[in-house]
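Student: Predicted model follows, preceded by the sequence.
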Amino acid sequence: MHRRDLSDLGAHWLADGHPDPDRVWEEWNDEHGVALLPAGVRWDAVSMPQGRMQAVVEDMGPLAVDRCPILADLGSARAYVFVQPGTAAWTGAFAEDSVNVISEGSWLVASRPLGRQSRAGTWLVAPSATLRLASPEDLLASLRRTAGNEALPEAAACGMPCPDPAHHHACARSSFHCGIHRDTKRQGAETCSWTRRETLG
């Protein structure tokens, strides 16, 4: 049995959607700290450039995606907004090359929600005990309204200083993030996280 964090309820939700949950925890606990997660069981996802995701969130309003899991690959500057499984296929009729569907048969790389974050799969909004998935209808409407928006380049790191006076580091997450602040550099045995951001900044 691989070590599981009982307090990380979002991680349990993700792992339990895998045919072999132990495999997910094994991957999270190894040196890379990321796991392959299957779409189409607990969730589908809509993939778009991070800049486009920011435009969509601003268009919909932060409450529309509050507690909605949003994953990002910081290397490719893409974001993945989670929706109900089986509901993302509507984007097949949405004629825009930069927006596509992650559904049954597809997999995403993700860090453990409350664990050390990898650039290849970092949580902008991590799943939690109170998660809710985005409305595909509202997301489609917003994608249509923001269709003329150019994707923004990946921004610098957030940079919000850690509130612990003994630590001399800052939030290293993307400036697009809308969850808790977190450094992605290990501080001893811990990764610091602190005050939530209510809106994208």
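Tutor: Cool, got the structure. Every value quoted in this text rests on a predicted model; they were computed, and no experiment measured them. Numbering: from 1, shown residues only.

Student: From here on, just use CA atoms for contacts and neighbour counts.
Tutor: OK.

Student: Now the spatially most central residue of the chain. Nearest residue, chain neighbours left out?
Tutor: The residue lying closest to the centre of the chain (Cα atoms, centre = their mean) is Leu71, at 1.9 Å. Nearest residue to Leu71 in three dimensions, chain neighbours excluded: Trp123, at 4.6 Å (Cα to Cα, 6 or more residues apart in numbering).

Student: and that neighbour, which of the three is it?
Tutor: Using DSSP: H, G, I helix; E, B strand; the rest coil, the structure places Trp123 in strand.

Student: Verify the stated contact: it with Ala72.
Tutor: Yes - Trp123 is in contact with Ala72 according to Cα atoms under 8 Å; the separation is 6.2 Å.

Student: all strands for this protein, in order.
Tutor: For the chain, applying DSSP state E gives strands covering 34-38, 44-49, 70-73, 78-83, 100-102, 107-111, 122-125, 180-182, 193-196.

Student: for comparison:
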Amino acid sequence: MPGAQTAVRWLASVAPDPGACVRAWERDPHGVALLPAGRAWDVLILPSRLGYPTLDVLSRVLDQPGPVLVDFGDARTGFFVPPGTAGRWLGTGIRTAGEGTWIVVPYPGRPSPSGIRWLIPPDGTGTLTDPSLLELSMHEAAAGLAGEG
């Protein structure tokens, strides 16, 4: 799948040695790589109870949100946002991965036996979710959840 290879190169570009990263990633039986956040992207990590409805709202207003991960057991959802966002984010219950942190990333276009997977895989062009739109989507999703309870 050509798009997956472009996404792999884009993701690996943040690694200290991108070529070695790709080679190791392709051989890893778990299909994951540990990549530094804060270079090409940061990640905002929401509890999936809020993350899934937020993604639903975002998908209604954007043709293509940035990459979105879900972790083991669907406990947390990670939205890829522009670098620097993590350092400025003020949100209760929202974890951040920015400069100085590393995240586990599954190989795009291939199922990962590790449990972490893409809800929206990267397209390789650098598309990221606008943090302002993400925040508005989170508020709308939270209001919907409050209305259910």
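Tutor: Ah, there it is. Model, not experiment: these values are computed from the prediction.

Student: Drop the TM-score for these two in here.
Tutor: Laid over one another, the chains give 0.81 as their TM-score (TM-score structural alignment, normalised by the length of structure 2), with 143 aligned residues with a Cα RMSD of 2.4 Å.

Student: that older thread, and the aligned partner of the residue nearest to Leu71 of structure 1 in structure 2, how many residues sit next to it?
Tutor: Matched across to structure 2, Trp123 of structure 1 falls on Trp118, judged by TM-score structural alignment. Counted with other Cα atoms under 10 Å, residues neighbouring Trp118 of structure 2 total 21.

Student: Repeat that for Val99 of structure 1.
Tutor: Per other Cα under 10 Å, the neighbour tally for Val99 of structure 1 reads 18.

Student: residue contacts, it?
Tutor: Val46, Ser47, Met48, Pro49, Thr91 (Cα atoms under 8 Å, 6 or more residues apart in numbering).

Student: If we use 10 Å, what do you get?
Tutor: Val46, Ser47, Met48, Pro49, Arg52, Arg78, Ala79, Tyr80, Thr91, Gly92, Leu143 (Cα atoms under 10 Å, 6 or more residues apart in numbering).

Student: Contact partners for Ser135 of structure 1?
Tutor: Neighbours of Ser135 of structure 1 in contact, by Cα under 10 Å, 6+ apart: Ala64, Val65, Cys68, Phe82, Val83, Gln84, Thr87, Ala88.

Student: What residue in structure 2 is paired with the first one?
Tutor: What that stands for is Ala64 of structure 1. Under the alignment (TM-score structural alignment), Ala64 of structure 1 pairs with Leu62 in structure 2.

Student: Was I right to think its match contacts Leu133?
Tutor: Yes - applying Cα atoms under 10 Å, one finds Leu62 of structure 2 in contact with Leu133, separated by 9.1 Å.

Student: Look at those two and report which has more neighbours.
Tutor: Taking neighbours as other Cα under 10 Å, Leu62 of structure 2 and Leu133 compare with Leu133 leading, 15 against 11.

Student: Roughly how far does that one sit from Leu55 of structure 2?
Tutor: 11 Å (Cα to Cα, to the nearest Å).

Student: Between these two, which contacts overlap?
Tutor: Contact criterion Cα under 10 Å, 6+ apart; residues shared by Leu133 of structure 2 and Leu55: Pro65.

Student: Quick check, Ser7 of structure 1 in contact with Leu114.
Tutor: Yes - if you go by Cα under 10 Å, Ser7 of structure 1 and Leu114 touch, sitting 8.8 Å apart.

Student: And these two? Which one has more around it.
Tutor: The neighbour count for Ser7 of structure 1 versus Leu114, taken as other Cα under 10 Å, is higher for Leu114 (19 against 11).
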